[in-house]
Structure formats: structure tokens, C-alpha cells
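Asker: my questions concern the predicted model and sequence given below.
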Amino acid sequence: MPVTFNHTIVPAKERETSARFYRDLLELPEAPSWGPFTNVQLDEGVLLQFAELPGVDEIQMHHYAFLVDDDLFDRAYAHLRASGIEHWADPQMTRPGETNTEHGGRGVYFKDPAGHAIELITKPYL
């Protein structure tokens, strides 16, 4: 069997809020959820499972990058701007309010409601 990515648990302050943020931004439908998870389903059945972690007051930042097509990038970027979400062209956050055109595509960095560093790109790095 080939190796494929199936799911990851994404720590959240409020799992419903985080899941809705990703669904709205990436234009994804609601997915079945269970137990302590609010799920967001990506292509190929990959699940982002948002969970509030018991006994954890401060969430450690993780980085999640999403490869999207140019049309979705345009809509997602418009959504970020319309929502007043701070964003940068670089992971060091030195170019606020911009996107980048590195690696032959476009990219943007921002934070989700839990403080995770999110990246949208239109071309893979490799």
C-alpha cells in the first residue's frame, strides 16, 4: 500500500470557530465530526481534526501549508482582506499586507484563530 496522509489533530482554542475559519477560507463543506473533534475534510479524504486540548491554556503554534489553485487563491486572499486578517508575503512577517511570487507561484502567510501559522501557495516548492 502506498503511503498517504490521512489526518492530523489541530489544537484549537475553540474547535468550531477554527473549523469554520478553514471551511470559509478554503470553501469546504461541513464534514462528519465525532467525539472531541470538529473535522474539516480536504481532497483525498484527508481530515483536519480540530480539538480543544484539556488542561492546555496556551496553544503552541504549528505551521500548515495548503496548495490551492489560482482561482481559490484569489478568492481566499480577497476573503482575508475583507475580513481584516493580517497577512504577510513571508514567514518572518516582515512584508505585511503583501503576497509573494516565489517558487513560480503565489503565496501568503497569516494566522488562524488559534494562532497557527498558515500558508497558501499556488505552486509546490519541489
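Answerer: Happy to help now that I have it.

Asker: going forward, measure contacts between C-alpha atoms and count neighbours the same way
Answerer: Will do.

Asker: please name the residues that touch the residue most central in space within the chain.
Answerer: Centroid-nearest residue in the chain, with Cα atoms, centre = their mean: Ile118, separated by 4.9 Å. Taking Cα atoms under 8 Å, 6 or more residues apart in numbering, we find Ile118 in contact with His63, Tyr64, Ala65, Phe66, Tyr109, Phe110, Lys111, Asp112.

Asker: second one coming, line it up with the first:
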Amino acid sequence: MSVALNHTIVPSRDKRASAEFLADILGLTAAPQWGPFVPVQTANGVTLDYMDADEVQGNHYCFIVSESEFDVIFERIRERGLDYWADPHHGKPGEINHLYGGRGVYFNDPNGHNMEVITQPYA
């Protein structure tokens, strides 16, 4: 049997705004609302299903992209004046990392979710 992640629910204070924020940064599209969710689908078919929640506890989401996609995404992060870090604990502000021969960056979404974009998978 082949096991693959299909979707995950992302709690948010405003599902539409949060889905559009991520979609805009990553160059994706926030889909029309489906039930209580606003999905954002990645290239491998996984959807992040944004749902309104009274309380939001920040989670971590990581996206792997090509080098050229990283350049565009990182430019969007900087254009929007978002804080970014080279590490998950936000101890290296204004930096990116170069782990495993690639590049990586962390930034927060409006709900405090710790978003990560990398160009090489972690070994």
C-alpha cells in the first residue's frame, strides 16, 4: 500500500484571508470555499484546508520548492516587509539558511503558524 498525505486542516482566525496570504506568498491559488474550508493545493496534490477557529495554536508547515521558486517567494516575503528567520526558533532574524546545499527561510503567517520554505529536503 502506498501512503501519502492528502490534506491537513489549518486553524485560522479568518480562513479566506489566511488561505489567500499563503497562496499569494507561494504563488498558488486559494480555491473557492468547500464546506467549512478554504483549500490551498500544492503541486503534489496535498491541500491545506483553512478553517475558522476560535483559538489558534501555531503549527509548522514546510514547503519544498525549486531554487528559482525560492527566489520569487523570498522576494515576496521581503516586498511585504515580513519578518523572516534562518531557523525554526527565530533566533537568526533577517537571514536564510543553507542547509544540505540548499536554501531555507521561515516566516509567520497572520495566525502565528511557522511557515518554512526549503530547496533541499533534510537528510
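Answerer: In hand now; what should we look at? Note that the coordinates shown come from a computational prediction; the quantities given were computed from them, not determined experimentally.

Asker: sorry, back to before: for the residue nearest to the centre of structure 1, give its distance to Pro2 of structure 1.
Answerer: The gap separating Ile118 of structure 1 from Pro2 of structure 1 is 27 Å, by Cα to Cα, to the nearest Å.

Asker: now do stretch 53-64 of structure 1: everything it contacts.
Answerer: Contacts of stretch 53-64 of structure 1 (Cα under 8 Å, 6+ apart): Pro11, Ala12, Lys13, Ala114, Gly115, His116, Ala117, Ile118, Glu119.

Asker: and the helices in structure 2?
Answerer: Here structure 2 has its helices, by DSSP state H, at 15-26, 67-79.

Asker: name the stretch among the ones you listed that sits most buried.
Answerer: helix 15-26 (a mean of 19; mean count of other Cα atoms under 10 Å).

Asker: now for that helix, which elements pack on it?
Answerer: strand 37-41, strand 47-52, helix 67-79 (3 or more Cα pairs under 8 Å, 6 or more residues apart in numbering; DSSP states H and E).

Asker: include distance to Gly27 of structure 2 when you put those into CSV, please.
Answerer: CSV is the format used below for those (distance: least, Cα to Cα, whole Å):
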stretch, distance to Gly27 of structure 2
strand 37-41, 11
strand 47-52, 14
helix 67-79, 8
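
Asker: can you give me the neighbour number for the aligned partner of Trp88 of structure 1 in structure 2?
Answerer: Under the alignment (TM-score structural alignment), Trp88 of structure 1 maps onto Trp85 of structure 2. Residues near Trp85 of structure 2, counting by other Cα atoms under 10 Å, number 20.

Asker: repeat that for Ser33 of structure 1.
Answerer: Ser33 of structure 1 has 13 nearby residues by other Cα under 10 Å.

Asker: identify the residues contacting the nearest residue to it once chain neighbours are set aside.
Answerer: Ranked by Cα to Cα, 6 or more residues apart in numbering and with sequence neighbours excluded, the top spatial neighbour of Ser33 of structure 1 is Asn39, at 5.2 Å. Applying Cα under 8 Å, 6+ apart to Asn39 of structure 1 gives the contacts Ala19, Glu30, Ala31, Pro32, Ser33, Leu47, Leu48, Gln49, Phe50.
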